[in-house]
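**Student:** structure for this input, please:
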Amino acid sequence: MARLILILGDQLSETLSALQAGDKARDTVVMAEVTEEGAYVRHHPKKIALILAAMRKFASHLQDQGWGVAYTRLDDAKNTGTIAGELLRRAAQTGADEVIATTPGEWRLIRELQSLPLKVSLRPDTRFIATRADFADWAEGRKQLRMEYFYREMRRKTGLLMEGGKPVGGKWNFDQENRKAPPKEITCADPMQFTPDAETEAVLDLVARRFGDHFGDLRPFHFAVTRADARRALQQFIREGLPLFGDYQDAMLRGQKWLYHSVLSPYLNIGLLLPLEVCRAAEDAWKAGDVPINAAEGFIRQILGWREFVRGIYFVQGEDYPSRNALDHRRALPPLYWGAETEMRCLSEAVAQTREEAYAHHIQRLMVTGNFALLAGINPTEVHEWYLAVYADAFEWVEAPNTVGMSQFADGGIVGSKPYVSSGAYINRMSDYCKSCAYKVSQKLGEGACPFNLLYWHFLARHRERFEGNPRMGNMYRTWDRMEDGRRARIIAQAEDFLTRMEAGDRV
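**Tutor:** Below you'll find the predicted structure:
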């Protein structure tokens, strides 16, 4: 009997388990560009274009390999607008009564496939280094789920940066050598950029017509949309960016969107690159003496450790994870996240870059946009949906734990042992944003005081009952308690005035 092989837009890998289970002689590959996937949150136009263009290239590659592919374009007259609808339509055309799919990375799509009136066989996503069962076994019975210990298990499993069962250099990580202040100049080229061909230009025109009112600039578009080009981008990063990645991975500079970052996560997350090949490339560069250990280890940890860890968290925690709100934050996401003008230079820079590139690096996301949302008490569901929408590498399995857990502490401490909050001092240390800001980062109170300084203490005060017993936060509360009563009262009043003006839509 004929079967359908479903391939989603973030599953563009020849090694995909659904393809491995298929038979070219009798099965039909189904790929579909559908409105629902572009609009269930208002995805950045660049993100939509990346996925659609890469899907078309991958479909052509599969046809060249001898697969029969039933491909639905977004503007096809018979397009039903949903993945489920397209599967039913193709089943009726082919007489197929079974769908083979690699398990999606989102509960929403898993449930959609499971509700089909067809036999659906969901295969594990073998492109990850840890299976869901591996992570569940590791997590079972642990009081705390900490990435560092999971990462060590992954190092042992893969042998990456290991010698004789021990970590190379005698340490599991080299963070003390990383996180330097911004360099005076950037000495590497920007991540490799690619000129769209005629087919990709047609996709860009289509996305402009259908999703042109979504937040974000569609053009210029310079993402790779084939595995070959993604491999070229990987090779350039290993050669140009990785040597100083460790040193400056947390740095932020005006006018420098990329610094030493790889910008490979979009390609990893849609399947054009595989995690182990990227990690091996970094390890090989270290073995060859081309990059220092702190750079290679820091980069590998983001993929082998953090990326695998958050996927495990997403599936172990279950379908309700993205909607958790442990701190009961209820404020609406303010317009400044959608580009409204703000006097805060750091937020203005991060949001503008996000609008232009569908990209910001991890510290811009965590310690600027995320830190502000947490300090200001923004509803984490709205924050989650914003991150999911605006970044080209955002898919729920990776985005939700990073946002709900790491950034917003909305999971109550499953991902992190403490909330990632800071005053303006951290941003000033790691960037040049504060030098051109209307607010004064050195000012803690009064006219011109940095909002991060005010909101930092406001956050600690309103959540004292929850956090004062946290051993990593005790010093913060002792500092707060040493302030005179009048000063504490003025800080709270000024922070609340700022929040009231922000909620009213004033420029802040």
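**Student:** from now on I want contacts and neighbour counts done on CA atoms only, so please keep to that.
**Tutor:** OK.
**Student:** return the set of buried residues in stretch 419-430.
**Tutor:** Residues 419-424, 427-428, 430 are the ones in stretch 419-430 that count as buried (16 or more other C-alpha atoms under 10 Å).
**Student:** list of residues touching that stretch?
**Tutor:** Applying C-alpha atoms under 8 Å, 6 or more residues apart in numbering, the contact partners of stretch 419-430 are 179-182, 250-252, 346, 366-368, 371, 374-375, 406-409, 413, 433-434, 441-442, 450-456.
**Student:** how about a cut-off of 6 Å?
**Tutor:** With contacts defined as C-alpha atoms under 6 Å, 6 or more residues apart in numbering, stretch 419-430 is touched by 181, 251, 371, 409, 434, 441, 452-453, 456.
**Student:** redo these as TSV? Include secondary structure.
**Tutor:** Listed next are the contacts of stretch 419-430 as TSV, based on DSSP: H, G, I helix; E, B strand; the rest coil:
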residue	secondary structure
181	coil
251	coil
371	helix
409	coil
434	helix
441	coil
452	helix
453	helix
456	helix
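**Student:** now a ChimeraX select for only the buried ones of these.
**Tutor:** Per 16+ other C-alpha under 10 Å, the buried members of those correspond to this ChimeraX selection:
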select :181,251,371,409,434,441,452,453,456
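**Student:** so which residues of the stretch 101-250 of the chain form helices?
**Tutor:** All helices of the stretch 101-250 of the chain, identified by DSSP state H, counting those that start in this stretch, fall at 107-114, 132-139, 147-158, 198-211, 227-236, 242-248.
**Student:** ok, which of these comes nearest residue 53?
**Tutor:** If you check each of the helices of the stretch 101-250 of the chain against residue 53 by C-alpha to C-alpha, helix 198-211 wins as the nearest, at 5.5 Å.
**Student:** now the second one, please; I'll put the structures next to each other:
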Amino acid sequence: MSGGSLIVVLGDQLSPALPSLQAGDKARDRVLIAELIEEATYVRHHKKKIAFIFSAMRHFAEELRAAGWTVDYVPLDAPGNSGSFTGEVARAVAACKPERIIVTEAGEWRVAQMIAGWEAAFGVSVEVLPDTRFICPLPVFREWAQGRKSLRMEYFYREMRRRTGLLMDGGEPAGGQWNFDAENRKAAAPDLFMPRPPVFAPDAITLEVLALVGARFADHFGDIEPFHFAVTRRDAEAAFAAFVQRALPRFGDYQDAMLEGEPFLYHAVIAQYLNCGLLDPLAVCRAVEAEWRAGRVPINAAEGFIRQIIGWREYVRGIYWLTMPGYERRNYLEHTRVLPEFYWTAETEMACLSAAITQTRTHAYAHHIQRLMVTGTFALIAGIDPHALHEWYLSVYADAYEWVELPNTVGMSQFADGGLLASKPYAASGAYINRMSNHCGNCRYNVKQRTGPDACPFNPLYWDFIARQRGRIAGNPRMAQMVRTYDKFADAEKARIAASAAAILARL
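**Tutor:** Down below sits the predicted model:
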């Protein structure tokens, strides 16, 4: 080929509605998709995550070819694979001599910086198109954020409801209120019927990828098998349809619950499909709204699901691009402790942490409460370096891309941005986990005990966190009462808390 356009498709852009594809010409243009060692190892991604993305990329290339596109697909082990985006684009430009390069804007800052250098590097015009798969364009988010004293998600979410018309009755929210989260905090009983996400047997393409990943990334975290992810658009849509039919009606009630041996409960388990382009976010929200309007699901379930997509997902993307670069190094609480080894091994006597991390190792998945209130809260109250925790979350979850993971970690989980995103630090004692799970009944530690060798480590660490950070949190309206409670403890109790916390931290 000489002339035409080179359309570069990134590994999280596996959608035929991608703006760069919509702007192309099948008769003249070539599509470049490449598996890159740089992308697989800039953090040490979970083996199952790498396999999922590579297999989905290979299937997407076949989908494009079937639609009439000419696709240059570069497997990881292809001769001459340079291992980087810029290197592969350089090889394609040299071979094809395109008139221009078209690419949809990258989801991550570091990749956007690479793309920004292509025009000068190759002497070819580069057209970077906005990613219209997201519902809120980045200029619209910046306009919303400009001049606001508070960037709380709830207010953004209401604007998104109005913008999309989802769950709206005219100008008013359906059901008479914007948010039904207060109804979504039920603990689940162990004998509750649990639906299971559908499993998809690996086809020949996926089996080839599993062998490749098993050989090339054997020392990465996580189990590669069993591998049950959907890797095609059709199967991802089937996974979502199964959630709607089997689990959505009770999703709201139990979305914060945790149970031993139940990794999925009533969760959708579709974030990895949304974030790589196999599912369309607005389409899934409209499907959920239709279920509520048809009377098949309660409004707390429909609203809770839609808020996660058009509210939280769009919001954290806006925060990411508003604050980068530099957001990844924020550390308002000045936490510097090394990430404990058990985050990789799951070898801890704390039942809740062992369960969440074991599940993460097996499935490359844990639901939002396990991330925020178990692994996240422990890191917060133990004073773990937030950047180290950020890299762990980015590594271990199949749905984790920096634009969505970083604000959730630095802002929501670790309060490392000083309250830009969250209204309070999500610190908690063992009482929260005991209320929302059955982990504590099987734990070696006593969740009712505040101090001593048998006390749940969350308890002394929580109060020690209050004591250590009182200068930063005493003025926070949602934390002031806990500071006052700590101040009322007798000196002997404060000493016991400090000693118990010190013993736990020494063992880390």
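**Student:** any idea which of the contacts of stretch 419-430 of the first structure is closest to residue 136 of the first structure?
**Tutor:** residue 409 (21.5 Å).
**Student:** aligned partner of the closest one in the second structure?
**Tutor:** When the second structure is aligned by TM-score structural alignment, residue 409 of the first structure is paired with residue 415.
**Student:** who's in contact with that match?
**Tutor:** With C-alpha under 6 Å, 6+ apart, residue 415 of the second structure has these contacts: residue 425.
**Student:** separation between it and residue 239 of the second structure?
**Tutor:** Distance, residue 415 of the second structure to residue 239 of the second structure, by C-alpha to C-alpha, to the nearest Å: 34 Å.
**Student:** residue 122 of the first structure reaches residue 105, doesn't it?
**Tutor:** No. If you go by C-alpha atoms under 6 Å, residue 122 of the first structure and residue 105 don't touch, sitting 11.7 Å apart.
**Student:** mean neighbour count, the helices of the stretch 101-250 of the first structure: which tops it?
**Tutor:** Mean neighbours per residue, mean count of other C-alpha atoms under 10 Å, is largest over the helices of the stretch 101-250 of the first structure for helix 242-248, with a mean of 24.
**Student:** where in the second structure does it fall?
**Tutor:** Taking TM-score structural alignment, helix 242-248 of the first structure hits residues 248-254 over in the second structure.
**Student:** which among the helices of the stretch 101-250 of the first structure is found nearest to residue 188 of the first structure?
**Tutor:** Among the helices of the stretch 101-250 of the first structure, helix 242-248 sits nearest to residue 188 of the first structure (C-alpha to C-alpha), with 8.9 Å.
**Student:** next SSE after the closest one?
**Tutor:** As assigned by DSSP states H and E, the chain's next helix or strand after helix 242-248 of the first structure is helix 265-270.
**Student:** matching residues in the second structure for that next one?
**Tutor:** Using TM-score structural alignment, the partner range for helix 265-270 of the first structure is residues 271-276.
**Student:** distance from the chain centre to the matching stretch, please.
**Tutor:** With C-alpha atoms, centre = their mean, to the nearest Å as the basis, stretch 271-276 of the second structure stands 9 Å off its chain's centre.
**Student:** do the same with stretch 248-264 of the second structure
**Tutor:** Distance, centroid of stretch 248-264 of the second structure to centroid of chain: 18 Å (C-alpha atoms, centre = their mean).
**Student:** repeat for stretch 147-154 of the first structure
**Tutor:** Distance, centroid of stretch 147-154 of the first structure to centroid of chain: 20 Å (C-alpha atoms, centre = their mean).
**Student:** what does stretch 413-429 of the second structure give?
**Tutor:** In terms of C-alpha atoms, centre = their mean, the gap separating the centre of stretch 413-429 of the second structure from the centre of its chain is 17 Å.
**Student:** and what of stretch 193-202 of the first structure?
**Tutor:** 24 Å.
**Student:** distance across it, terminal residue to terminal residue?
**Tutor:** For stretch 193-202 of the first structure, by C-alpha to C-alpha, the gap between its terminal residues amounts to 18 Å.
**Student:** ok, stretch 429-441 of the first structure next?
**Tutor:** Rule used - C-alpha to C-alpha; the end-to-end distance of stretch 429-441 of the first structure is 10 Å.
**Student:** what does stretch 60-76 of the second structure give?
**Tutor:** Using C-alpha to C-alpha, first and last residues of stretch 60-76 of the second structure are 16 Å apart.
**Student:** now that stretch: buried residues?
**Tutor:** For stretch 60-76 of the second structure, the neighbour count (16+ other C-alpha under 10 Å) marks 60-64, 69-76 as buried.
**Student:** list the buried residues of stretch 80-89 of the second structure.
**Tutor:** 81-86, 88-89.
**Student:** which of those fall in helices?
**Tutor:** Counting by DSSP state H, the buried residues of stretch 80-89 of the second structure place 85-86, 88-89 in helices.
**Student:** tell me the counterpart of residue 309 of the second structure in the first structure.
**Tutor:** Under TM-score structural alignment, residue 309 of the second structure pairs with residue 303 in the first structure.
**Student:** tally of neighbours for that match?
**Tutor:** 19 (other C-alpha atoms under 10 Å).
**Student:** give me the neighbour count for the residue nearest to it when sequence neighbours are not counted.
**Tutor:** In this structure, residue 303 of the first structure finds its nearest non-sequential neighbour in residue 275, 6.6 Å apart by C-alpha to C-alpha, 6 or more residues apart in numbering. Neighbourhood size, residue 275 of the first structure [other C-alpha under 10 Å]: 19.
**Student:** which ones are touching the corresponding residue of the first structure for residue 479 of the second structure?
**Tutor:** When the first structure is aligned by TM-score structural alignment, residue 479 of the second structure is paired with residue 473. Residue 473 of the first structure makes contact with no residue, according to C-alpha under 6 Å, 6+ apart.
**Student:** quick one: residue 473 of the first structure from residue 366 of the first structure, how far?
**Tutor:** Residue 473 of the first structure sits 18 Å away from residue 366 of the first structure, going by C-alpha to C-alpha.
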